[in-house]
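Peer 1: Prediction below, plus the sequence it came from.
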Amino acid sequence: MRAAFFTLLATATAVATTAQTKPDAAPPIVASLDGLPIGTIPRQELPTGSCAAFLWSQTPGHGLIMMVTASPATVRFAPGGAVTDLVRVAQNGEAQFGLAATTEYAGGDLRVTVDMEIVKRGDLTDGAAVPTATVRVDQAGKDSVIVPAAGIIGCG
């Protein structure tokens, strides 16, 4: 009886919370996460017929900072809060799900290097875990920034 009450309470709370939330309301893009010169990106859709790594910062703000796609081979992130896509220019190390252990992206005066550990797990289908990653952002005339990250890979 007590378990049924808590289940009912949890369901009612979830319904009430959902009713108050606008379905299309996306959280605003944060221009600077934890004082870094990169911000968060909005919720991303998994690319059809490809795989993507979704990376969250391992800083106090824990924001979604990057989406790395296998095809097309791009990285999406938000330097200064402006969502930007860069193309892959190099990759090294073992590739899994179309994503390499170390990948470099470039465009304009920006260069991004993503190093990630890709771990297949039995409890994940069509993807893998990324328990550790580092993201290095280089911009001409500015200091380089290295951000610890972690995330998950999904395939559509």
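Peer 2: Good, I have the coordinates. Remember, predicted model here, so these are calculated numbers, not experimental data. Numbers count the residues shown, from 1 in each chain.
Peer 1: Please make it C-alpha for all contacts and neighbour counts, starting now.
Peer 2: Fine.
Peer 1: can you pull out the helices in the chain?
Peer 2: Remark: helices assigned in the chain by DSSP state H are 2-20.
Peer 1: what about the strands in it?
Peer 2: Here the chain has its strands, by DSSP state E, at 38-39, 51-57, 64-69, 74-79, 84-96, 99-107, 110-116, 127-139, 145-155.
Peer 1: Export these to JSON lines and append columns for distance to Gln20.
Peer 2: JSON lines is the format used below for the strands of the chain (distance: least, Cα to Cα, whole Å):
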{"stretch": "strand 38-39", "distance to Gln20": "27"}
{"stretch": "strand 51-57", "distance to Gln20": "26"}
{"stretch": "strand 64-69", "distance to Gln20": "23"}
{"stretch": "strand 74-79", "distance to Gln20": "29"}
{"stretch": "strand 84-96", "distance to Gln20": "32"}
{"stretch": "strand 99-107", "distance to Gln20": "39"}
{"stretch": "strand 110-116", "distance to Gln20": "37"}
{"stretch": "strand 127-139", "distance to Gln20": "32"}
{"stretch": "strand 145-155", "distance to Gln20": "29"}
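Peer 1: try it against this one:
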Amino acid sequence: MNALPILAALVLAATQQAAPKEAPPPAPVVPSVDGLPIGSIPRQELPRKGCAAYLWTASGTRALVAMATGGGGTDPARLRLSIAGKITDLDRTGQLGAITLGFPETTTYAGGGATIKLTLGIEPRSSITDGGAVPEGILQLDRTGQDSVVIPVAGLIGCT
């Protein structure tokens, strides 16, 4: 019996199992979540330095709808979200309240005819390394000439 074919089959099987698997395709961007004027945003990376809050809708469809950066290091404090199907970055224009993990209780962002007021309940947790939880929050969207929309959100904060 020739052991070479068996050895070749074992090596091939081991190589196929050890081969890196392709990453799943990114989730599609949804222009509107539950009929709201905001949509989902694709997966976001942590900033090079500082903290970022990743926020999902807290009622109805669970969708990643916003990422806020705290402005640590050289990166400015911004909010990324999708308004009317377009991913938009808004600069921080104001803040109020105690700061936890780089974020005040209430932050205001503005640009392009939109103002966002983001109020977060932030809880540092020992079970989360370099971050915390956002068990509850409110994202208020105000646009010129349109109704205000208030969206309950929840999420996580990660820091580098």
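Peer 2: Arrived safely. Bear in mind that the values here come from a model prediction, so they are computed numbers and not experimental data.
Peer 1: which ones are touching Tyr54 of the second structure?
Peer 2: Leu64, Ala66, Met67, Ala68, Gly155, Leu156, Ile157 (Cα atoms under 8 Å, 6 or more residues apart in numbering).
Peer 1: now, which of those residues sits nearest Ala133 of the second structure?
Peer 2: Proximity of these to Ala133 of the second structure (Cα to Cα) peaks at Leu156, which lies at 4.5 Å.
Peer 1: ok, Leu46 of the second structure - contacts?
Peer 2: Leu46 of the second structure neighbours (Cα under 8 Å, 6+ apart): Ala52, Gly158, Cys159, Thr160.
Peer 1: Give me the nearest residue to the residue nearest the centre of the second structure, chain neighbours excluded.
Peer 2: Using Cα atoms, centre = their mean, the residue of the second structure that lies closest to the mean C-alpha position is Tyr54, 3.1 Å off. Ranked by Cα to Cα, 6 or more residues apart in numbering and with sequence neighbours excluded, the top spatial neighbour of Tyr54 of the second structure is Met67, at 4.7 Å.
Peer 1: and the one you found, how many neighbours?
Peer 2: 24 (other Cα atoms under 10 Å).
Peer 1: Buried residues, stretch 120-130 of the first structure. List them.
Peer 2: Gly127, Ala128, Ala129, Val130 (16 or more other Cα atoms under 10 Å).
Peer 1: And these, which two are furthest apart?
Peer 2: Largest separation among those by Cα to Cα: Gly127 and Val130, giving 9.8 Å.
Peer 1: which residues are common contacts for the two?
Peer 2: Ile152, Ile153.
Peer 1: how many neighbours does the corresponding residue of the first structure for Ser148 of the second structure have?
Peer 2: In the first structure, the residue matched to Ser148 of the second structure (TM-score structural alignment) is Ser144. Using other Cα under 10 Å, Ser144 of the first structure has 13 neighbouring residues.
Peer 1: and Ser144 of the first structure, what is it in contact with?
Peer 2: Here Ser144 of the first structure is in contact with Arg136, Val137, Asp138 (criterion: Cα under 8 Å, 6+ apart).
Peer 1: one more time with 10 Å
Peer 2: By Cα atoms under 10 Å, 6 or more residues apart in numbering, the contact set of Ser144 of the first structure is Pro37, Arg111, Val112, Arg136, Val137, Asp138.
Peer 1: Neighbour-wise, which one of those residues leads?
Peer 2: Of the contacts of Ser144 of the first structure, with other Cα under 10 Å as the count, Val112 tops at 23 neighbours.
Peer 1: That one maps to what in the second structure?
Peer 2: Residue pairing (TM-score structural alignment): Val112 of the first structure is matched to Ile116 of the second structure.
Peer 1: ok, now Arg76 of the first structure?
Peer 2: Counting by TM-score structural alignment, the partner of Arg76 of the first structure is Arg80.
Peer 1: how about that match, what does it touch?
Peer 2: Arg80 of the second structure touches 41, 44, 54, 65-69, 87-91, 109, counting by Cα under 10 Å, 6+ apart.
Peer 1: Tell me the spatial nearest neighbour of it, not counting adjacent residues.
Peer 2: Leaving aside its sequence neighbours, Arg80 of the second structure sits nearest to Asp89 (Cα to Cα, 6+ apart; 4.5 Å).
Peer 1: Would you mind finding the match for that neighbour in the first structure?
Peer 2: Checking with TM-score structural alignment, Asp89 of the second structure has Asp85 as its match.
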